[in-house]
Structures are given as structure tokens and as C-alpha cells.
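Engineer: What follows is a protein structure lacking sequence information:
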């Protein structure tokens, strides 16, 4: 496992990381989470991603309990959380990045995680109803008070990220360091085109999510929706049109030959392809069993094998079906 700087910061994160979205509090309890995190740790992972909204706070509770049982030195690992949607009802606790919500939300997350601070905190979506200067000041103060070390954004458009950075720079405040966008072989435009000026201008780092396109790039949906898969979950049925797309699944079938030639699976190839992008600091993976974690982490061995010839083969197969 290699370690990369998070944007222009001095913080180093493992090129592959482990996240709790979908699984923690829904498919996994503390024991299962601890086993998966231990498997990731053994593979060299040092970054564990979370969010307030995941399982309405339960995901943070599970990760916090698992980390307490694992008892790793705090300086050895990186933990994140994210704020925007909120988990309680009220005019200042839902779909906002106002100062009142943010300063309360971080205290709630730290309590659930059983931590004194988180390493990374994200504004989980942009808030058109709160002035960006209010949000930047709140995130600056959160860091100044020692409750977080770095802050960033998730699924913000480039214009909004630039506005936040330029305001922070003007007033010498803590500026956003990283963005967490979806990025995979079928979802590429934002990372590869929209954000391109931000890498050069601000040194924006990326902690990308959904490298397997919600499981489509594993190949498991080529013959329908298997029982026990993400697509079979009632609350994930909105993904079915994407997961069962005929052209995309045919492309996945063609990728199998490329993966085989490189000595890996289609899933490992898809993860490695994301990490092959030099702008990506870390690729967040997910799993519900330790065996899945171990298999995903083998993708690290494929990254150096993705030479120009392999990348062209992948490009020729996937570019025609890349939706965004």
C-alpha cells in the first residue's frame, strides 16, 4: 500500500481506504465492522470514512466502538465525518451548512465516535441558502477549536469550491483541502474536466467514492440482481436502472479479459483505475465482510500494471458507456 498526500496538505492517506456508507448500522454490527476494519488495517489502510447521515448516526457509533476495541494509536489512523443533511428535525438542523448547525453537529459526531477530534470533516453538499462566508468561518473555527484538522467538500460544483477557497484565502482562514466526489469508469466528467483547474490553482485533493459504481463494476449484475446484493435492498432500489443497464453490463463483461491479463478481477481493475489518476489521494472502498475487504485491497497491486496500453484498452471499452 502506498500513501499519498491529501492535496497540498502534509497529511498522508493510504491510496485505498475503507468507508462505512450503506453497510454500518444496516448490514453490519460492531463486530462485523471491527473485523472489516482490521482486515483493511492489515492491508495498510489508514483512512476510515464516515458521515453523520450514515444510518442516522448509527454508523459513527459503530465505527467509534470498533476503533475503541481495536485500540490502535490515534496518531496512526485518519477518520472523517460529513455534515449537511442532519439527523434531527428542525429549521436549523436539516439540509444546511449554517454556523449553528455545524458547530452542534461536530459535537454530536465526536460523541458518537468517542473521539476528541476528527481528522477530516466535509460539507456533504453545497448549501445555496447559507452564504459561503458563513460556512467557511464555521469550518475555520471548528479547526481552530481542535475539533477537526482539515476540512473539505463533497459533491460541490467547481464554482462553489472556488468561492469558498478564495474567501478563505482573502481573510487568511482555513481553506478547503479536499473534495469527495463520485468517481468511477462510468462517472468521470466532474473529476476529469470540471475540477481540472482546481488541482492547479488550489492543489485540491480527492477522496473519491463508489469506485465500483454501486457494485455494477464487479460484474455481479450481468445476469440480473442477485439476492443479498445492494441492488436487492429495498432502500437501494433507486439504483436498479443503473445497475441493470444493458450496455454498461456488456462493457463490464469485456473488461474481464483486461483484468485477467493483469492478474486481477474486474472489481480490482475498476478500483485500481480510479487510483491510477494522479489527482486522487485515496479511493474509498466498502465491504460487508472481511473477505471482501481483502479482495478489494488486492487492487493496489494492479495500479502499477496500468500502463498506457492497458489504459487504452479500458478507455476503448468504457468511454462509450460513461454517462457523466
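Structural biologist: Everything's here; your move. If you're wondering where the values come from, they're calculated on a predicted model, not measured in any experiment.
Engineer: From now on I want contacts and neighbour counts done on CA atoms only, so please keep to that.
Structural biologist: Noted.
Engineer: Touching stretch 243-261 from outside, list them.
Structural biologist: 214-219, 221-222, 224-225, 231, 265-266, 268-269, 310, 313-314, 317-318, 321 (C-alpha atoms under 8 Å, 6 or more residues apart in numbering).
Engineer: What's the PyMOL line that selects buried ones from those?
Structural biologist: Buried members of the contacts of stretch 243-261, defined by 16 or more other C-alpha atoms under 10 Å, are picked up in PyMOL with:
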select buried, resi 214+215+216+217+218+219+221+222+231+265+266+268+269+314+317+318+321
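Engineer: From the contacts of stretch 243-261, which land in helices?
Structural biologist: 266, 268-269, 310, 313-314, 317-318 (DSSP state H).
Engineer: now the residues you listed as TSV including distance to residue 277?
Structural biologist: What follows is the ones in helices among the contacts of stretch 243-261, written out as TSV (distance: C-alpha to C-alpha, whole Å):
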residue	distance to residue 277
266	18
268	15
269	13
310	14
313	16
314	14
317	18
318	16
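Engineer: Going by distance to residue 185, which of those residues wins?
Structural biologist: Residue 185 lies nearest to residue 318 out of the ones in helices among the contacts of stretch 243-261, by C-alpha to C-alpha, at 6.5 Å.
Engineer: Give me the distance between that closest one and residue 182.
Structural biologist: Noted for residue 318: a distance of 16 Å to residue 182, by C-alpha to C-alpha, to the nearest Å.
Engineer: Do a quick rundown of the strands in the chain.
Structural biologist: 3-5, 12-14, 16-19, 47-49, 78-83, 118-123, 148-153, 178-179, 205-208, 280-285 (DSSP state E).
Engineer: what's the shortest one packed up against?
Structural biologist: The criterion is 3 or more C-alpha pairs under 8 Å, 6 or more residues apart in numbering; DSSP states H and E, and the helices and strands that strand 178-179 contacts are strand 148-153, strand 205-208.
Engineer: try the third one
Structural biologist: If you count contacts as 3+ C-alpha pairs under 8 Å, 6+ apart, strand 16-19 packs onto helix 30-42, strand 47-49, strand 280-285.
Engineer: Burial-wise, tell me which of those comes out on top.
Structural biologist: Most buried of the helices and strands packed on strand 16-19, by mean neighbour count (mean count of other C-alpha atoms under 10 Å): strand 280-285, with a mean of 26.
Engineer: Give me the helices and strands touching it, please.
Structural biologist: strand 3-5, strand 12-14, strand 16-19, strand 205-208, helix 266-276.
Engineer: Pasting the second one now:
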């Protein structure tokens, strides 16, 4: 299990010690307006959180938005609250005005993110999605230059294959530039196999910390969708959760409920605790639209499952319908 010291975890080989849960900023400017976002951020920080995850593209998919809405809200909140020792991660490659990972685009996108966030340096800067139209020999030194110039403290990759992560690492060695410290994959109790078979071994090899997204499987792992007819639910997230509401998926929910009950913990908290117990995992990402959703996330960062409980969840989720 990942070592936790004084309730904090270290992100890979970096000097960033964070609360072992990252608050997802994808909802800010989407399903949470500015006031709701401020309230969620306040509750997260007041509860001991200090690690916020966003991207320059959040939430360009919303009609009337242009991208950068989440970063702007977080920047306004940082300016208003002036919290101490908060770690902010953001990403590049998907903003409509800054698409892809050419060297010049990486620089321009980082400068735009710095402006929106209102910070001197981005703590953790991810390549959001692999851009195979641009050679890594161009992308990697562009990220390294951001670190050398003080615009970014640490770099990371998201949604990269093990092979491409290894290639990135080889180039950093050859060029002597900053190495990634983290990798952000899609990983949870109903989506395990690719990460466990390919990404975790690479993370172990290179000392990368895992910061998984979709930690609660679009809300399915909160236990909110307990019926195999979840397709009938109308919310935007329900469609994402519905595909897991099979007999096999609901067995996982039942196991989470039983184990959580032994700790006085919710299904969501127990699911996050299982993820934290996996090798190299630093801090799962989970988002909250409302203040009422924050306590379960905070509890998930503090709940320690026994080895037997982790193994029970490993076993019940091994043949999940979503394995891929």
C-alpha cells in the first residue's frame, strides 16, 4: 500500500506533498456555477484538502463556454481566499485555441493558464492527451523548458500508453530535461485491467505517482445507481454510470456497502479508499457539484481499509463487465 505520512502523500519523485485526494475541477463553470464552485473549494480546503485538478479545456463543451472557465473560477477563488500551500494541477492539449502538443502551443497554453489561474507557476502541468501528430522529441523539451523557465514546477502525463510514457522517459534521459512525476489514467473498481497490467508497472519503474480520474465511475461508485434500469435516469452523469449497473457491477456496490458499514463510511468513501490502497496511487480525483458531496470525498482520503478488505474488493471486481 502507498505510504501515507501525517495524512499526506508525495507525488512521485517530486517535492509535492498533498492530501491524498484531489478535487476535480471539471464541474466548475459547468454543473457548478461560480458561487457553487467557491463553496465547494472552501469546504474542501476547510476539511483539510489542498490538491486541485483542472484543465485548460474545462469546460469548452458547454454551450456558450470557450474553455478556461474552470481555471478562471479557481484563479478568482485563489485571489479571493489566498489559501496557503494549495497545489494546483492543470493540463494542455484540448483547449479549442491551444490544441495539441507542438512546442509553441505548449508554451502559449501554459502562459494562458497562468494568466487565468493568477499564479506565478503551475505546480503540476500535464500533457492531457497524447498528440501523435507531434514528435515527442518536440513536446518533451517544450515541457522541460517550462520548468527551466520557472513557469511550471513539475510535469506529468495523462491518458498516455505505457509505451509512450517509456518513450517520454527515454527522451528526458537523453536530453537531460525535467522528468514527469505523475501519470493520470482512467482507473477505478470497474475499470482496472489496462492500468494494472500496463501503467502501474511503468509508474513503479520510473517513480511516477498515479492520480486517477473517473475515480467514482461517473457516480456509479457512489451507490446512487442501484438498479439495472439506470438507463432511464435523466441526469447527464446517469448515462455514464448506467453502463456499470449490471449484476456484476451491483455486486461491487454491495461489497463496498458492507465494508463501508464496518467503518461507518459511505460507498463512495470506501471506493476511494480502495483506489488509494493500490500500488503507486497518490490521490484519486473526484469532483463535487455541491458542498454536501464534499465530506464523502474527504472521508475517502482518510479511510484505511484492511488488507483483507482490499482483497475482497479486488476479488469481487476482478471480472467486472467494464474490464477492458
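Structural biologist: It's in. Remember, predicted model here, so these are calculated numbers, not experimental data.
Engineer: Just give the TM-score of the two.
Structural biologist: Scored by TM-score structural alignment, normalised by the length of structure 1, the superposition of the two chains gives a TM-score of 0.89; 310 aligned residues with a C-alpha RMSD of 2.0 Å.
Engineer: so stretch 38-46 of structure 2 matches what in structure 1?
Structural biologist: Using TM-score structural alignment, stretch 38-46 of structure 2 lines up with residues 34-42 of structure 1.
Engineer: Residues in contact with the matching stretch: which ones?
Structural biologist: Taking C-alpha under 8 Å, 6+ apart as the rule, stretch 34-42 of structure 1 contacts 17-18, 63, 66-67, 69-70, 287-290, 293-294, 297.
Engineer: and those residues, which of them are in helices?
Structural biologist: 63, 66-67, 69-70, 290, 293-294, 297.
Engineer: circling back to that earlier point, pipe the strands of structure 1 into JSON lines and attach distance to residue 34 of structure 1 per row.
Structural biologist: Output for those, formatted as JSON lines (distance: least, C-alpha to C-alpha, whole Å):
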{"stretch": "strand 3-5", "distance to residue 34 of structure 1": "22"}
{"stretch": "strand 12-14", "distance to residue 34 of structure 1": "18"}
{"stretch": "strand 16-19", "distance to residue 34 of structure 1": "12"}
{"stretch": "strand 47-49", "distance to residue 34 of structure 1": "12"}
{"stretch": "strand 78-83", "distance to residue 34 of structure 1": "14"}
{"stretch": "strand 118-123", "distance to residue 34 of structure 1": "18"}
{"stretch": "strand 148-153", "distance to residue 34 of structure 1": "23"}
{"stretch": "strand 178-179", "distance to residue 34 of structure 1": "27"}
{"stretch": "strand 205-208", "distance to residue 34 of structure 1": "22"}
{"stretch": "strand 280-285", "distance to residue 34 of structure 1": "15"}
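Engineer: State the distance from the residue mapped onto residue 102 of structure 1 from structure 2 to residue 225 of structure 2.
Structural biologist: Aligned by TM-score structural alignment, residue 102 of structure 1 pairs with residue 106 of structure 2. According to C-alpha to C-alpha, residue 106 of structure 2 stands 39 Å off from residue 225 of structure 2.
Engineer: With residue 69 of structure 2 instead?
Structural biologist: 29 Å.
Engineer: coming back round to it: put together JSON lines for the helices and strands packed on strand 16-19 of structure 1, with distance to residue 142 of structure 1 on each row.
Structural biologist: Shown next, in JSON lines, are those (distance: least, C-alpha to C-alpha, whole Å):
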{"stretch": "helix 30-42", "distance to residue 142 of structure 1": "27"}
{"stretch": "strand 47-49", "distance to residue 142 of structure 1": "19"}
{"stretch": "strand 280-285", "distance to residue 142 of structure 1": "23"}
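Engineer: closest to residue 161 of structure 1 out of those?
Structural biologist: Comparing those under C-alpha to C-alpha, the one sitting nearest is strand 280-285, at 16.7 Å.
Engineer: if we can go back for a sec, which two of the ones in helices among the contacts of stretch 34-42 of structure 1 have the greatest separation?
Structural biologist: That would be 69 and 297, which, of those, are the farthest apart (C-alpha to C-alpha) at 22.6 Å.
Engineer: The two: which is more packed in?
Structural biologist: It is residue 297, of residue 69 of structure 1 and residue 297, that has more neighbours when counted by other C-alpha atoms under 10 Å, with 25 against 12.
Engineer: Might you report the residue contacts of that one?
Structural biologist: Going by C-alpha under 8 Å, 6+ apart, the list of residues near residue 297 of structure 1 reads 16, 40, 43, 268.
Engineer: Which one of these is nearest to residue 174 of structure 1?
Structural biologist: Using C-alpha to C-alpha, the contacts of residue 297 of structure 1 come closest to residue 174 of structure 1 at residue 16, 26.1 Å.
Engineer: Return the residue of structure 2 aligned against that closest one.
Structural biologist: So, by TM-score structural alignment, residue 16 of structure 1 is matched to residue 21.
Engineer: Just want to check the distance between its match and residue 124 of structure 2.
Structural biologist: 15 Å.
Engineer: The two: who's more crowded?
Structural biologist: residue 21 (30 against 23).
Engineer: Isn't that one up against residue 297?
Structural biologist: Yes - assessed by C-alpha atoms under 8 Å, residue 21 of structure 2 is found in contact with residue 297 at 7.4 Å.
Engineer: Need the overlap of contacts for those two.
Structural biologist: Overlap of the contact sets of residue 21 of structure 2 and residue 297 (by C-alpha under 8 Å, 6+ apart) consists of residue 286.
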